[in-house]
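Student: sequence plus the predicted model coming up.
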Amino acid sequence: MGIILGVLAIIVVLGLAFLMSNDKKNINYKGIGIMLLLQLLTTWFMFSTNIGQAIINGIAAGFNKLIEFGTEGVNFVVGGLMVEEGGSVFFFNVLLLIIFFATILSVLTYLRILPPIIKYFGGLISKITGLPRVESFNAVNSIFFGQSEALIAIRSQFHHLTANRLYIVSASAMGSVSASIVGAYLQMLPPEYVLVALPLNMFSALMLASIIAPVKVPKEEDKVDVKDVTNDKSIFEAMGNGALEGGKIALIVAAMLIAFIASLELVNWIISFSGLTLQELLGYVLYPIGILMGISPDEVLRAGSVMGTKIVTNEFVAMLEFQPMIAEMSEKTVGIVSVFLTSFANFSSIGIIAGTVKGIDSEKAVSVSGFGLKLLIGATLASILSATVVGLFL
């Protein structure tokens, strides 16, 4: 029964994207079918084979070792602060680690290790699926870098981007996460689900964006250049700039958490007369899709409330809310919700993407603002699709 519901959920998600499409005649059905197959194969390989499990465990162990190194740096700076026994400070224990991961990414970019790898995999995806190279490159790039950084990396191609192409690259940015933040996620959610969400979200975002905004691109307008991906002149400058960028991200996330959690409490106080919280109301709204995704009926309201919280606030707020529930829920529900949460698909991301595009090309920013809500709906459908695929194997 679970398999049938999961397949139905996939059909519903793809069907909704089709209804939203602005050019149904030019949808690349072959490419979409290939990406859906790749999603299924990737999930099966990572969850159902010894090699896949070994890869997940190896990557998780690598991240854990990096977290240990990062913790040493954090402890040196804030280790003298007193924390009650058994307590923790989220900003120190989780967010400050972003600085170290951002530094590593900056160095790998300066050493020209990451850019060729991203360009190669993007080119491979383009060749297999028939999607344009720029869009494919951006999708892979979005796995490693945040929304702003991923879009800035293709700024030289912005003059070629039509409204549909701009929608696809924006959807990939919103539907992904940054590798610099993955370390923080791994401390709040089961590692295997966070790691499998990275490739699945990449394919989901490309699939649904390609249905909603199909494109056909002339070869002369489809080139990827990774020569000027960094302005750093030395490895030490790369380390310094990476650390500063990571510090800004940590502070931004902290500020947003304060604002969103406080606002959530305010809204719950205002609607307290109803006897329900905003999270509970969202749980009822997402109840039907939660059932289709494979969440059991006795857990779907709580799971739906977490997923809804992520959409209206951000993934960190939802993850903090979900953490205490993990031990009480089934493995399937934990997997589905964890994958759903591992993306930037929320209302605040519309502003981030629009602001980034405005800094690159002010005329293109008008287009992004125009399809902002459609962008969020598409990215949310992508999260649902990835989570549903994972649920089929749990």
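Tutor: Right, received. Where do you want to start?

Student: going forward, measure contacts and count neighbours with C-alpha atoms only.
Tutor: Noted.

Student: helices of the stretch 101-250 of the chain, residue ranges please.
Tutor: 114-129, 133-144, 147-152, 163-174, 179-186, 191-212, 235-270 (DSSP state H, counting those that start in this stretch).

Student: out of those, flag the one nearest residue 101.
Tutor: Nearest to residue 101 among the helices of the stretch 101-250 of the chain is helix 179-186 (4.7 Å), distances taken as C-alpha to C-alpha.

Student: what about residue 105, how many residues nearby?
Tutor: Counted with other C-alpha atoms under 10 Å, the neighbours of residue 105 add up to 22.

Student: likewise residue 65?
Tutor: Neighbours of residue 65 (other C-alpha under 10 Å): 12.

Student: next one: residue 51
Tutor: Residue 51: 12 neighbours (other C-alpha under 10 Å).

Student: quick check: it vs residue 44, distance?
Tutor: Residue 51 sits 11 Å away from residue 44, going by C-alpha to C-alpha, to the nearest Å.

Student: check contacts around residue 128.
Tutor: 31, 34 (C-alpha atoms under 8 Å, 6 or more residues apart in numbering).

Student: could you do residue 372 as well?
Tutor: Residues in contact with residue 372 (C-alpha under 8 Å, 6+ apart) are residue 350.

Student: to residue 352, which of the helices of the stretch 101-250 of the chain lies closest?
Tutor: helix 147-152 (7.2 Å).

Student: try it against this one:
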Amino acid sequence: MNEVLLRSLIPGVIAILVRRGADFAAAEDAVQDALVEALRTWPADGSANSPRSGDASGSSGSPGGGRPVRDPKGWLVTVAWRRFLDAARADAARRRREDLLDEEPAPGAAPAVDDTLQLYFLCAHPSLTPSSAVALTLRAVGGLTTRQIARAYLVPEATMAQRISRAKRTVSGVRFDRPGDVATVLRVLYLVFNEGYSGDVDLAAEAIRLTRQLAAAIDHPEVAGLLALMLLHHARRAARTAPDGSLVPLAEQDRGRWDTASIAEGIGILRAALARDRLGEFQAQAAVAALHADAPTAGETDWVQIVEWYDELVRLNDSPVVRLNRAVAVGEADGPRAGLAALAAVDAASSASSSNRGHRIPRYTAVAAYLHERDGDLATAARLYAEAARQAPNLAERDHLTRQAARLNARR
């Protein structure tokens, strides 16, 4: 069975059922039933050309009764719609929809229109929390099972099932009658990408696959910018960790292990997006990543141009995180004291907000430690590395920062 084919068809089939009148939760359940039927009846080689004989089982069975399945999407739509009809007719609360339910479309080819884009927007609905939006996107658009998503997030399957169920209830009844917010969809996909890899699901690779799918459906320079950013970051993945699992900073990475094909593709996509002269945050971030990828060695990195791109980013999104990254670039381009001055401005800006008061933004302390070390203040740097280790969000980062503190303490 060709699992890749099935997963690629899921969003379009769900969207067709929703457009016909099914609410999102019911449509998603019906499509899952159809997938089970496909796994049971389609050939093991995944050709989807000739289901096993005897696959018709009453009104809810597979269409065709052994005839060749020349349109897998149409096959899934027909089976899923019949599953939805059976479930709806059995539910007394839905009797008011009988007029709709009795008008079953005849089996045949699925419509050529691609509703996948609308499904992206539905899964990124503003009423959903970021974690729920990500889970629903992975389930409905990505085609992952609840168990796979739960393993990726290292939570019990029952917990993830409840999260997805709540998300489906939230978006049930939402109509596809207004343009979706592309920026929200991109933020959700970037959240998926930043989850990286855990369990048996490579979420970074999954995010790239989904963003490619979105880029094929919508002509938008920021979609291209996000895809380029993902490819450029992902190209460095193999070099980010040592054989013992410890983190390897960018400046120390073996650039021979970077994926040059992904870098070339990402830069090509970015150039085409920038040529449209509609700069957005993801394009600017991708430009920074491209400058890192272009440098043969860490010492040849064009930090002056990177600072210029961060200046563009500040104009687009004047957030503490962007200013923090800019401070690092300033420290490399103009020296550690200039970087510390830029960092002090970040601290002042973040402390001005009551919601942030008393809380350092992520990586602030680690950046301060690095810049103090560059400036020769090893005692302060060691103390800050140790403090940053206590704040680290994961074990690998904590171990790395602890080793940095120990290294400096040994030199004093």
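Tutor: Sure thing, it's come through. This structure is a prediction, so every number in the text was calculated from the model and none was measured.

Student: overall similarity of the pair, as a TM-score.
Tutor: The TM-score (TM-score structural alignment, normalised by the length of the first structure) is 0.24; 151 aligned residues with a C-alpha RMSD of 6.8 Å.

Student: hmm, back to that, okay, the helices of the stretch 101-250 of the first structure in CSV with distance to residue 55 of the first structure next?
Tutor: Below are those laid out as CSV (distance: least, C-alpha to C-alpha, whole Å):
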stretch, distance to residue 55 of the first structure
helix 114-129, 18
helix 133-144, 17
helix 147-152, 26
helix 163-174, 25
helix 179-186, 16
helix 191-212, 10
helix 235-270, 27
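
Student: nearest to residue 71 of the first structure, out of those?
Tutor: Minimum separation from residue 71 of the first structure across these (C-alpha to C-alpha) falls at helix 179-186, 11.2 Å.

Student: now the closest one: how far from the chain's centre is it?
Tutor: Here helix 179-186 of the first structure is found 11 Å from its chain centre; the criterion is C-alpha atoms, centre = their mean, to the nearest Å.

Student: which helix or which strand is home to residue 209 of the second structure?
Tutor: helix 203-217 (DSSP states H and E).

Student: list the buried residues for that helix?
Tutor: Using 16 or more other C-alpha atoms under 10 Å as the test for burial, helix 203-217 of the second structure gives 203-208, 210-212, 214-215.

Student: quick one, helices of the stretch 251-394 of the first structure?
Tutor: 278-285, 287-293, 300-312, 315-322, 331-341, 347-360, 362-370, 372-391.

Student: switch these over to a markdown table; also include distance to residue 206 of the first structure.
Tutor: As requested, these are arranged in a markdown table below (distance: least, C-alpha to C-alpha, whole Å):
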| stretch | distance to residue 206 of the first structure |
| --- | --- |
| helix 278-285 | 26 |
| helix 287-293 | 20 |
| helix 300-312 | 20 |
| helix 315-322 | 21 |
| helix 331-341 | 16 |
| helix 347-360 | 17 |
| helix 362-370 | 17 |
| helix 372-391 | 9 |
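
Student: relative to residue 258 of the first structure, which of these is closest?
Tutor: Of those, nearest to residue 258 of the first structure by C-alpha to C-alpha is helix 315-322, at 9.4 Å.

Student: the closest one packs against which elements?
Tutor: Packing partners of helix 315-322 of the first structure (3 or more C-alpha pairs under 8 Å, 6 or more residues apart in numbering; DSSP states H and E): helix 235-270, helix 300-312, helix 331-341.

Student: again, 10 Å this time
Tutor: When contacts are defined as 3 or more C-alpha pairs under 10 Å, 6 or more residues apart in numbering; DSSP states H and E, helix 315-322 of the first structure sits against helix 179-186, helix 235-270, helix 300-312, helix 331-341.

Student: what strand or helix carries residue 12 of the second structure?
Tutor: With DSSP H and E as the test, residue 12 of the second structure turns up in helix 3-20.

Student: any idea how far residue 89 of the second structure is from residue 134 of the second structure?
Tutor: Residue 134 of the second structure is 32 Å from residue 89 of the second structure, by C-alpha to C-alpha.

Student: nearest residue to residue 349 of the first structure in space, please, no chain neighbours.
Tutor: Nearest non-adjacent residue to residue 349 of the first structure, counting by C-alpha to C-alpha, 6 or more residues apart in numbering: residue 174, 6.5 Å away.

Student: my guess is the one you found contacts residue 374. True?
Tutor: No. If you go by C-alpha atoms under 10 Å, residue 174 of the first structure and residue 374 don't touch, sitting 11.9 Å apart.

Student: neighbour count winner among those two?
Tutor: Legend: neighbour count by other C-alpha under 10 Å for residue 174 of the first structure and residue 374, higher for residue 174 (29 against 17).

Student: how much space between the more buried one and residue 282 of the first structure?
Tutor: 21 Å.

Student: for residue 31 of the first structure, same thing?
Tutor: 34 Å.

Student: cool, and residue 116 of the first structure?
Tutor: Residue 116 of the first structure is 42 Å from residue 282 of the first structure, by C-alpha to C-alpha.

Student: higher neighbour count, those two?
Tutor: A count of neighbours by other C-alpha under 10 Å puts residue 282 above the other of residue 116 of the first structure and residue 282, at 21 against 14.

Student: pretty sure that one sits against residue 290.
Tutor: No. Judged on C-alpha under 10 Å, residue 282 of the first structure makes no contact with residue 290 at a distance of 11.3 Å.

Student: which residues do the two both contact?
Tutor: Common contacts of residue 282 of the first structure and residue 290 (C-alpha atoms under 10 Å, 6 or more residues apart in numbering): 301, 303-304, 307.
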